[in-house]
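Peer 1: sequence first, predicted coordinates after that:
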Amino acid sequence: MAGAGSGAGETFRRLTRIGSITLDQSPLLELQERMSKKLKDLGTCEMLLSGMEDFEDKLFDYLCDSRDLVDIDRFKKILNQTGLRTTDPRLKEMMESFAEVEHKQLHDEHELRGSITRETFKECVTDNIVLIARALKNQFIIPEWRPFMDHIREIYDDCKQINDGKPAAYIPQLARVDPNYWGVSVCTIDGQRFSLGDTTIPFSLQSIVKPLAYALVLNDLTPEVVHNYVGQEPSGKSFNELTLDYQHKPHNPMINAGAIVVSSLLKKELNIADRFDYTMEQMKRLTGGEHLAFNNSVYLSERATADRNFALGYYMRENKCFPEGVDLHEVLEFYFQLCSIEVTAESGSVIAATLANGGICPMTGEKVLSADAVRNTLSLMHSCGMYDYSGQFAFKVGLPAKSGVAGGVMLVVPNVMGIFLWSPPLDKWGNSCKGVQFCQHLVAKFNFHNYDNLKHTQKKIDPRGRAMESKAQDVVNLLFSAYNGDVTAMRRYALLGMDMSLADYDGRTALHLAAAEGHEVIVKFLLEKCDVSPFLEDRWNCTPLEDAKKFGHENVELLLERHMAKHPENEEYYLRKNMENMRTN
């Protein structure tokens, strides 16, 4: 019995590593529930429960060199091109195994450093093979990651030229920030990451903390309880206006009055120190453990320039907006502390991606917020998140977002990705000039607007679309990659199970194009790893060898001749050629 079940047991052990789930960390029922969700996210159970050993061997075969070894750094680069980072916590076991191997190689003169054998490779990747397989089989939400990155880079560069706006002046600490900072960080719901510019410099969340505090309160209380104290409508007035709605409540949680009331509801049974610790802990979970800090100097500046917020607090206390027994000064202190929490564009993008993913952090697989709390939060971000520009932003961009006067903009593309933008110069509404323009350019290029899916809508790029939806598209992608010498793409297509001998209308194959362009690495990969026949002929009866000769690629010519000489089709091919020559003569 033990022998019969060992394969399934090994697969189950691997699956329990997804999202760092282990049997000793979770009760069995909770584990089963989380495993069930993971399996739904990753595709059919059959794919996960069978063929992983085959995949490991195929992967090694496609990556190994003439010495039958895999270069560790090259493998890491291939993963990076799918959007995965070597620092991804979901690849922790593999990276630790690689580090151990490389450490041993340093102390062994006879070891080939940086390269590993088949068995060692399989041992290193086995714990994370499901995630690796998804990455290399184009099963992430953005399957063609590199073209998407190129588009993001183009938009980033366009927005970099914008010189409008000035940093917020009413808080001294914000006024001193370098106005040239400009960072963009992307995190998809599958944990694909890409960053450009100043994405590791900390800055305070300011008003971006408002939807996060609101989500935490909704996660703890019901919407009915929360909205007994704060409304859900756009105010139509400035974010710090001394005004309430017709029910004598703040208009919504995205303006100062509403955020102060929400702060009074956040774990109100605890003392202020424990409330702050709780909030920091939950927000750390939203970032997947990435950078989150508290800036005391910003907090002191906030408190020193808080006359309007104190006036709002007293005005709301007069109108009985707070729960019973609330200490107004304590609530305001707590609110100033929340606004002074620091992130980077990198960690902020994970928060945005967690919202895009329905409250589950894509980097850890941990459920931080309920789906209902996220839905309600995104609804109000969509209608009220960009100060007095919210209506125009909803019209032009059509996505939930929240800005802050430190220059941050948190943009959420539901079920796809989170994007965090940072540039301190603000427009007249208090939004980052570069950040708003980036969002508008993004939606102009991609079909991310909430209503881009309507019939007869102008066609835009859909990065979620599979690049290989038909055989015709397969051929285009395959031949284009061969023509450009893109061996990484060729490996990915092979791992997807694509027929690497596919030909276009003229009978031209990837091997023909690679030979004609002199891409020796591609030719070698197709011949040795994919068993593509070197005798394939196009409509003019030309083989890849004839293409190599025609364009003077001697190395490719020798490679093809060597393979043709030992290929089973060799005798038949030359016999046929001789017969054709005899007929011609």
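Peer 2: Ah, there it is.
Peer 1: use CA for all of it now, contacts and neighbours both
Peer 2: Noted.
Peer 1: relative to Cys187, how far out is Thr364?
Peer 2: Using CA to CA, to the nearest Å, Thr364 is found at 13 Å from Cys187.
Peer 1: got it, and Phe98?
Peer 2: Using CA to CA, one obtains 25 Å as the distance from Phe98 to Cys187.
Peer 1: neighbour count: those two, which is higher?
Peer 2: Per other CA atoms under 10 Å, whichever of Phe98 and Cys187 has more neighbours is Cys187, with 28 against 22.
Peer 1: can you show me the helices along the stretch 1-150 of the chain?
Peer 2: Using DSSP state H, counting those that start in this stretch, the helices found in the stretch 1-150 of the chain span residues 6-15, 28-42, 45-49, 52-63, 72-80, 92-106, 118-125, 129-136, 145-160.
Peer 1: and the comparison structure, right after this:
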Amino acid sequence: IVNIGYIAQPYLCNAEKFDYVLNFLKKMAGNEYVGFSNATFQSERESGDRNFAIGYYLKEKKCFPTGTDMTAVLDLYFQLCSIEVTCESASVMAATLANGGFCPITGERVLSPEAVRDTLSLMHSCGMYDFSGQFAFHVGLPAKSGVAGGILLVVPNVMGIMCWSPSLDKLGNSVRGIQFCTDLVSLFNFHNYDNLRHFTKKHDPRREGGDQRVSRFLFCFYNVFIIHDCRFALSSVDMEQQDYDSRTALHIAAAEGHTEVVRFLLEACKVNPGPKDRWGNTPIDEATHFGHHEVLALLQEYNSKYNPPVNAGADKESTEKHLDGMLET
């Protein structure tokens, strides 16, 4: 309550502070619907005896700065409790938290990394009322529930989810919402401690097709072990495989400035020089961003004359002969 009185700037009136928070939430939601329910506000204010009691207790302990109008602070608090969202807009908010503070709709940075870390820590430890401890144990993800039946769930670096079902349990959480969250982590390894080494009992949707070779394949490019990449190509591994972010080995090689690896992929493997990742970036964009001019020139040369292979079988045979020659030398 003390902090709410000083949202944005301490000299702003309640209306300006409310507008500040509302606009901030709209940025988090990618300008999706964020509104206000006056009926909820009136109900909150009329039944807020416990909040008034806490406020007077804090005032008696001199927790408020001098000159603070406690009633005005509580009014702002009740107004903020009455902001309404849809499943769609709240899911974008969750995705913004999952995306490190960047709104996935607008691409705008809304929250700093520190703010995301602190918010997710609070959600993980106390976002589900008195059920927070059990939720952290069984689901292991940061979440925030509301008495309207919604649960906002964040899978860091993966996605944000908003589920809604108005039937509540005795602790004020959505019954079906909790069941959904439990079922989700029972199927996928999203629990905070599921990603321990050799834990393979659940599915990992971050590996496209569940192919464990993708991570090994990209790891080779990070370390520029071309001989391993040749073996991958000869063992019929698709050299255009993408990771969870739709990034290919060519993206990584271009970003790292590994000219020989880029040349190998373009000449020997005949990969597409212009694949796009989940953000729409191509290897050319990566080389440009990191200032790798030699790699950029090479990519531009191949991009201008690239034609998708028509005869995949003949193209594969040609590539294998080329690779055999490279291995012999």
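Peer 2: Structure received. These numbers come from a predicted model, not from an experiment.
Peer 1: give me the TM-score for this pair.
Peer 2: Comparison of the two superposed chains (TM-score structural alignment, normalised by the length of structure 2) gives a TM-score of 0.65, and 230 aligned residues with a CA RMSD of 2.6 Å.
Peer 1: rewinding a little: turn the helices of the stretch 1-150 of structure 1 into JSON lines, columns for distance to Leu560 of structure 1.
Peer 2: Rendered in JSON lines, the data for these read as follows (distance: least, CA to CA, whole Å):
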{"stretch": "helix 6-15", "distance to Leu560 of structure 1": "41"}
{"stretch": "helix 28-42", "distance to Leu560 of structure 1": "40"}
{"stretch": "helix 45-49", "distance to Leu560 of structure 1": "36"}
{"stretch": "helix 52-63", "distance to Leu560 of structure 1": "19"}
{"stretch": "helix 72-80", "distance to Leu560 of structure 1": "26"}
{"stretch": "helix 92-106", "distance to Leu560 of structure 1": "35"}
{"stretch": "helix 118-125", "distance to Leu560 of structure 1": "27"}
{"stretch": "helix 129-136", "distance to Leu560 of structure 1": "28"}
{"stretch": "helix 145-160", "distance to Leu560 of structure 1": "31"}
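Peer 1: looking at the ones you listed, which one is packed in the most?
Peer 2: Compared across the helices of the stretch 1-150 of structure 1, helix 129-136 shows the largest average neighbour count, a mean of 20 (mean count of other CA atoms under 10 Å).
Peer 1: which helices and strands does it pack with?
Peer 2: Secondary structure elements in contact with helix 129-136 of structure 1, counted by 3 or more CA pairs under 8 Å, 6 or more residues apart in numbering; DSSP states H and E, are helix 6-15, helix 52-63, helix 72-80.
Peer 1: out of the ones you listed, which is closest to Val350 of structure 1?
Peer 2: Comparison of these against Val350 of structure 1 by CA to CA identifies helix 72-80 as nearest, at 17.3 Å.
Peer 1: can you spell out which helices and strands pack onto that closest one?
Peer 2: Secondary elements touching helix 72-80 of structure 1 (3+ CA pairs under 8 Å, 6+ apart): helix 129-136.
Peer 1: in structure 2, what stretch matches the helix it packs on?
Peer 2: Under the alignment (TM-score structural alignment), helix 129-136 of structure 1 falls on nothing in structure 2.
Peer 1: residue in structure 1 matching Asp19 of structure 2?
Peer 2: Alignment note (TM-score structural alignment): Asp19 of structure 2 maps to Asp277 of structure 1.
Peer 1: now for Glu324 of structure 1, how many residues are close by?
Peer 2: For Glu324 of structure 1, using other CA under 10 Å, the count is 7.
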